[in-house]
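1. only geometry, no sequence info:
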């Protein structure tokens, strides 16, 4: 039997007068990634980080370090540790539900980090299942607020299997406007053979998402490198991946769809068939 994972946070889920003891557990973690440290090449000793005064070049000891807010070029407002501590909101260890909303109402741009939300006490099972099934029955998610890890956070809570998933949400000021990225996207319409080919290519690539099928190639290569060095095996240089060539868009679509010649072929005709059949049926 595997030991229970350590809870990141324990408190109460509060909906009106209904209170249920709950615990948050990390749902996605990067702790399994290979960790590399900085070493002295000559001694192989691990390096320690020191803060250096940008003007004098001298190291600054911990008890002389203080946080500051930049108010101008090379001008800072000094904040004492007790002042920063006073700004941290007091936690009452409660996830207070403010609203229930449709499950798909929030844009996933606002999703930050997922946690498993489970009962923190065996006696809380009935209340927990009641909340979970009530939400599942109505197909809703809960918006809740709590002080987590010294910050006020908003969370979206959704039913998942026999438990609940609580995802911390980014605040509006943290999500950048899409126009910053899409400002130069041309306003144009695509139609004809080009769109038919695109539909055909997408149709041939339709599938389902299985996270087990995807591999972190960097992590795998790094693991193999470490293993080879431990075993004293020669390190093989990675094969260079072919550079993508810039080609004519229509040519690229035809090659992707398996179409030969300038005026298309069976794949292009097949791509058009569903639309033609639909028009005929109408």
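-> Sure thing, it's come through. Here the structure is a predicted model, which is why all the values come from computation and not from measurement.

2. Please make it C-alpha for all contacts and neighbour counts, starting now.
-> OK.

3. all helices for the stretch 101-250 of the chain, in order.
-> 125-138, 179-182, 193-204, 217-231, 249-256 (DSSP state H, counting those that start in this stretch).

4. Nearest to residue 169 among those would be which one?
-> helix 125-138 (19.1 Å; C-alpha to C-alpha).

5. what packs against that closest one?
-> Using 3 or more C-alpha pairs under 8 Å, 6 or more residues apart in numbering; DSSP states H and E, the elements in contact with helix 125-138 are strand 18-26, strand 111-119, strand 151-160.

6. Check it against this one:
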């Protein structure tokens, strides 16, 4: 448990430094309002009832509605003038018999733990309350508002502990606006009712009672999960923590920045063949390499073709010269014979 308040119980000249812990917690089952189609949560907007427009938090103020329906708007200066206190004292006003306080007045319960060297005066107050069978009526400031409360001793598995229970103000207890007209109750009926009470009489053991509604809800939800009846929404996917999310966001930002500049990502440089940007990078590199090889082959083929054509032309020229020389020699021979 975590202490929510620190102060001191003072009675007479005795002061007992204590820590305050919340003694109760609600296990009530709560449901979310969701869209039946996809399980998305229903969101509510802050709409002004007069102009119908959404109101930002910065424009929201506190208002007090009068009995005739008028609204008085209070600003920060008005609220600062209200009586508040930051006292750290639990002041004992008086010790009263335990049966004089109506349980309906009790509101919230807190455990008191002695702090530092206050164990002995704490034990002294605890024993005095037990021996006198009384409760201490106190005033205490919680959340900057003074309220009344009682100190009483409660037995627990770890021993007797002083409990502080805040109380409602007397005017917060409503008076019923109805009366019960029961008519005459006969003595025989009263006798029979007493017999029934004696039959069901016993000591109170809270462990005998269970919240069957909460258990039934948990069992039903478990059955639906096992049957695959779960709406997978964005809000239902929990992350490993803010650090992981931050690293992932930074990595995506780096990749986006490099892509916009035409640079390769780390996955592309390492040549990994996994799905994603790394696979695309590897494929792109392979295509470029293949294209380069093809271009090299074409260039070589062109050079080979060009070289072969030159040799053929040289041979043809040599053959032409040989034929011309033969014809010239034949003409000279014929001319000599004729002369």
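-> Yes, it's here. The structure displayed is predicted, hence computed values, not measured ones.

7. hmm, back to that, quick one: closest of the helices and strands packed on helix 125-138 of the first structure to residue 232 of the first structure.
-> Among these, if distance is taken as C-alpha to C-alpha, the winner is strand 18-26, at 37.0 Å.

8. so where is that closest one in the second structure?
-> Mapping strand 18-26 of the first structure onto the second structure (TM-score structural alignment) gives residues 14-22.

9. and the matching stretch, which residues are buried?
-> Within stretch 14-22 of the second structure, the residues scored as buried using 16 or more other C-alpha atoms under 10 Å are 15, 16, 17, 18, 19, 20, 21, 22.

10. I'd like to know how far the second one sits from residue 252 of the second structure.
-> What it means is residue 16 of the second structure. 57 Å (C-alpha to C-alpha, to the nearest Å).

11. what does the third one give?
-> Summarising the geometry, the distance separating residue 17 of the second structure from residue 252 of the second structure, computed by C-alpha to C-alpha, is 53 Å.

12. quick one: residue 27 of the first structure and residue 114 touch, right?
-> Yes. With contacts counted by C-alpha atoms under 8 Å, residue 27 of the first structure reaches residue 114, the gap being 5.6 Å.

13. So these two - more neighbours on which side?
-> Per other C-alpha atoms under 10 Å, whichever of residue 27 of the first structure and residue 114 has more neighbours is residue 114, with 20 against 13.

14. Counterpart of that one over in the second structure?
-> So, by TM-score structural alignment, residue 114 of the first structure is matched to residue 109.

15. Same check on residue 252 of the first structure?
-> Using TM-score structural alignment, residue 252 of the first structure pairs with nothing in the second structure.

16. next one: residue 47 of the first structure
-> Under the alignment (TM-score structural alignment), residue 47 of the first structure pairs with residue 42 in the second structure.

17. same deal with residue 219 of the first structure?
-> Checking with TM-score structural alignment, residue 219 of the first structure has residue 214 as its match.

18. cool, and residue 145 of the first structure?
-> Per TM-score structural alignment, residue 145 of the first structure is aligned with residue 139.

19. Distance-wise, check the closest residue to that match other than its chain neighbours relative to residue 318 of the second structure.
-> Distance criterion C-alpha to C-alpha, 6 or more residues apart in numbering; nearest residue to residue 139 of the second structure, sequence neighbours excluded, is residue 148 at 4.6 Å. Distance of residue 148 of the second structure to residue 318 of the second structure, computed by C-alpha to C-alpha: 128 Å.

20. These two: who's more crowded?
-> Each of residue 148 of the second structure and residue 318 has its neighbours counted (other C-alpha under 10 Å); residue 148 has more, 18 against 10.

21. and residue 95 of the first structure, which of the helices of the stretch 101-250 of the first structure is closest to it?
-> Across the helices of the stretch 101-250 of the first structure, closest to residue 95 of the first structure is helix 125-138 (C-alpha to C-alpha), at 13.3 Å.

22. The closest one vs the second structure, mean deviation?
-> Its aligned residues in the second structure lie a mean 1.4 Å from helix 125-138 of the first structure after superposition (mean C-alpha distance after the TM-score superposition for the first structure).
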